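> just coords:
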């Protein structure tokens, strides 16, 4: 008795490795990144590293996973578990990488299917899609087999794939597909009978047979009349239509094949296509029972596999370089904390690895780590220090870690506890635009105003050398007002500034306005080498600005102390000329 075939078991409608059931948002992820914040924070560069590590162009799903700034603790934990299943089981990573090219090809089938295909081409397309579907289901099952999965996402996927495999419809397809492919692939040539009238004009044509081999053999008429077959034909005495051949060399080998053309433009071939389509109808009818089998689910999961494999690759590279990566503890959003030990800028580390060209270069002595501590003791950091001393690198390190945490990744550091943020706002210098009626300062003020119109106490605000486009007195006054506003708002913020007086007065600012975010002063340290030159250490610590003495030393290094200026002028032959009043 033929087993009763039933449809494929329906998965959870939104089965995903990124989103637990009923948690996927409907609005786009870009809502959380106003203005130029994606570029300012370094996320654009990290997406490029993810592209390189995953081997694919960052599409909407990959970008969404890093940029959505998910605030749901359940979702973040769900992703962390999937990541650790892949990270902790190298054999699973290897197996997933092996089956992923097939899933990618299946995704192409699903995405590019042309519904205007002829019945003949529809059969060919469907046979290829179902073959890939079988390979992907069984390949994923093999990849997941025997792995002690802890994540709900991969366990749900495994159970669903097992249900597919146990379905009689799947078993029937696995059994019948090779036979259908053989029957369809066996259409290599046909025999046509043509009846002629008394004047030897063709009046009727009939399909006589379908063959599994290309037509060879000289026709009787050709032997009778001694006509030789034309070059390139299949031994016929007079081919009605032949597609031109094209020569091609691949890897040293020589290939000859028909050029791709629309053969249906030729009337004879158009008629034959309709006839062969009738021959393919039994195969099409056999395929009809598998309509419910579709690669759409696996196509939806394909970029999610790339996301986790890319993340795993980046984490392994960083860990192998001697730098720490850790799973951050998820703190409640209302706690507004970000505490990381031995934090560093992951883009900086990946840049060093890319330049070295060595997969396991030692970066422990190259990349400096710093603590991050947004807590009740301080949520607004005023960071001072010399140019190229690490202020911007530190600021981007914080924002990158925040985004990675909310994507479900590990973060750079040895230990971390982080609360989600709702948005990340940046106010970095932009090129001056002559077309702006308000000028550069007006543009700066406008962008800062937008931040305070939209930011909440759960936002992260990053200011880099803001309010430097007007005179010093006004800039200092306005910068202090901005810091007071940040304290009143209660958001986490980093303000990189050259206003040393602003940083020295942080306690006065705390006392002058009430708020849930205390202001603290951080400094990018420098040190004096044996030759007396000032060198940045790239270490950020709590403390007051190091003063103008370092500024003078750094300026002297670049030749702008009076002593060095006068010496350079004298070496050029310029001498001081004392001018006296001209006597009348």
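Structure's in. What do you need? Here the structure is a predicted model, which means the values were calculated and not measured. Residues are numbered from 1 along each chain as shown.
> drop to CA atoms for contacts and neighbour counts, all remaining ones
OK.
> where do the strands sit along the stretch 351-500 of the chain?
370-374, 380-384, 411-412, 415-418, 424-427, 460-464, 492-496 (DSSP state E, counting those that start in this stretch).
> So what touches stretch 181-193?
By C-alpha atoms under 8 Å, 6 or more residues apart in numbering, the residues outside stretch 181-193 that reach it are 124, 127, 205-215, 280, 283.
> If we use 7 Å, what do you get?
The contact list for stretch 181-193, computed with C-alpha atoms under 7 Å, 6 or more residues apart in numbering, reads 127, 205-215.
> Kindly report the same for stretch 322-332.
Taking C-alpha under 7 Å, 6+ apart as the rule, stretch 322-332 contacts 73, 315, 319, 362-364, 405, 410-419.
> Need the max-distance pair from the contacts of stretch 181-193.
127 and 205 (30.5 Å; C-alpha to C-alpha).
> Tell me who's in contact with the closest residue to residue 36 other than its chain neighbours.
Leaving aside its sequence neighbours, residue 36 sits nearest to residue 426 (C-alpha to C-alpha, 6 or more residues apart in numbering; 7.2 Å). Going by C-alpha under 7 Å, 6+ apart, residue 426 touches 37, 40, 461-463.
> so how far is residue 521 from residue 426?
Distance, residue 426 to residue 521, using C-alpha to C-alpha, to the nearest Å: 19 Å.
> Please compare the first structure with the one that follows:
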């Protein structure tokens, strides 16, 4: 059984991005449900789609789900039992033992139930997208085939035979120190055993409840470890079915190569759409703008965003209030084209520099995932890769030191990138003195302009923003550097970005005053320095 992918086409082009990018941009929290199913190295969101055809294909699938939310939830519910089957593969000692047979019965039954559930759901809802239409045709074809009808008949036959055993009596010989020494099956019955009330229960098989995407999944697991039970016990049970050996062997031979991987892959893809739909629906309830982005040619290397925002900021606000009052989420505009492709972003500490940087990366990834983007309007060129260079933790710098590690990371990123890549730098090269940080940052920005990279560099190095534009005269290409800042002298925490020179020393003075650490505030003396100048006149007290 093979399903068409709801994510990829046969000729899709893609590029794996580093898993750290997803973490740096805060997308791991949004897709936590997806990460609970598949390893982070195989995440759908880690594979950047590079062709418009595939993106449009996904947009249409998502549109079907947004028009009929029950369609998505019913498809997920129909496949809910599949996730448990990962642990049922290749557990038997050999193909003919009883455990392998029962294991295979569970797999075949889950496949039948899943196909029937998919068939019922896909026929019930109106479907317009190419991806879901192809899935619908594949399911209809499979469920109408004689092989599917034969599978159901064979399963019912084996299930009926296995149901004949209702109970098994096991005898245990004890050692002199009263430990179980020998266990054998002594009787197999076709009726359930009634336990005398005088004896207490010492072991049982229980239902283990696990949460998966909000649903309760029940899988029956014995309290003892099956590996510690002599396989001869299972063989003894199999002996009770010796008259049905041919039926069992035929069942195993016919279905031992049945493949559940297509169902698991389909479940993973549906989970991606579910997480994406839930994100979009939450933003809609908050009254925040979203749009289908206009895709530009990759060679344009452009991005035009109107009223964009960071989705993580929106969700943080949502956790503290039921509805967002006006302007509680600041919306911003940005234009990246021939006039500006490298942005040096400065502003107050905790003023939103990282939030803006993350938002630009989120929107680029969402656009290439085929999703709605958090903006009122968006036109975006596809990137061939996305790189983040955020400050590293001290624990990651044992060998090289923090600065050395950051320099090594940037060198790796720089050589992997092209003029169609997007680089996002967050307080990079801050693990050393101010002058050293400035010098290294200047070298990095100059190299980025030479290579014609698209880059957003948020930094506390105001001198870099003030002087980097001079590099436009050194390399006269189509990658211009501009300074943008968050806030202004009147409202340094406005969280609005605009083109302009950094706030510089006057901002630093405002910050000191805000936190009560100016000379006057700390000493209680009158103002002894000229506003905006760095030289203080110290008073000597005798």
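On my side now, so go ahead. Since the model is a prediction, treat every value here as computed from it, not as a measurement.
> ok so, going back, mind telling me what the residue nearest to residue 36 of the first structure corresponds to in the second structure?
Here residue 426 of the first structure is matched to residue 388 in the second structure, going by TM-score structural alignment.
> roughly how far apart are its match and residue 259 of the second structure?
The spacing between residue 388 of the second structure and residue 259 of the second structure, counted by C-alpha to C-alpha, is 38 Å.
> Assumed residue 230 of the first structure was part of a helix.
No. Counting by DSSP: H, G, I helix; E, B strand; the rest coil, one finds residue 230 of the first structure to be coil, located in no helix.
> okay, now it: neighbour count?
12 (other C-alpha atoms under 10 Å).
> Check residue 311 of the second structure too.
25.
> Same check on residue 453 of the first structure?
Neighbour tally, residue 453 of the first structure, other C-alpha under 10 Å: 9.
> now the contacts of stretch 181-193 of the first structure: which count as buried?
Buried subset of the contacts of stretch 181-193 of the first structure (neighbour count, 16 or more other C-alpha atoms under 10 Å): residue 127.
> sorry, back to before: which stretch among the strands of the stretch 351-500 of the first structure approaches residue 543 of the first structure most closely?
Across the strands of the stretch 351-500 of the first structure, the minimum distance to residue 543 of the first structure, taken as C-alpha to C-alpha, is reached by strand 380-384, at 9.4 Å.
> Compare the closest one with the second structure and give me the mean distance after superposition.
When the second structure is superposed, strand 380-384 of the first structure averages 1.1 Å from its matched positions, counting by mean C-alpha distance after the TM-score superposition for the first structure.
> go on, stretch 299-311 of the first structure?
Aligned to the second structure and superposed, stretch 299-311 of the first structure gives a mean residue distance of 1.4 Å (mean C-alpha distance after the TM-score superposition for the first structure).
> Check which residues of that stretch are buried.
Buried, per 16+ other C-alpha under 10 Å, within stretch 299-311 of the first structure: 299-311.
> so which of the contacts of residue 426 of the first structure persist in the second structure?
Counting by both residues aligned by TM-score structural alignment, their matches' C-alpha atoms under 7 Å, these that remain in contact in the second structure are 37, 461-463.
> Turn those into CSV, including distance to residue 225 of the first structure and neighbour count.
Listed next are those as CSV, based on distance: C-alpha to C-alpha, whole Å; neighbours: other C-alpha atoms under 10 Å:
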residue, distance to residue 225 of the first structure, neighbour count
37, 82, 21
461, 91, 24
462, 90, 27
463, 92, 20
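> what ranges do the helices span in the stretch 201-350 of the first structure?
Using DSSP state H, counting those that start in this stretch, the helices of the stretch 201-350 of the first structure run over residues 220-225, 267-287, 296-320, 346-356.
> Just tell me what residue 502 of the first structure corresponds to in the second structure.
Per TM-score structural alignment, residue 502 of the first structure is aligned with residue 464.
> which helix is the longest one in the second structure?
If you go by DSSP state H, the second structure has its longest helix at helix 98-124.
> name the helices or strands packed onto that helix?
Applying 3 or more C-alpha pairs under 7 Å, 6 or more residues apart in numbering; DSSP states H and E, one finds that helix 98-124 of the second structure makes contact with helix 69-78, helix 130-144, helix 231-239.
> Now mean neighbour count and distance to residue 503 of the second structure too, for these, in TSV please.
Formatted as TSV, those follow (neighbours: other C-alpha atoms under 10 Å; distance: least, C-alpha to C-alpha, whole Å):
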stretch	mean neighbour count	distance to residue 503 of the second structure
helix 69-78	18	48
helix 130-144	17	51
helix 231-239	15	76
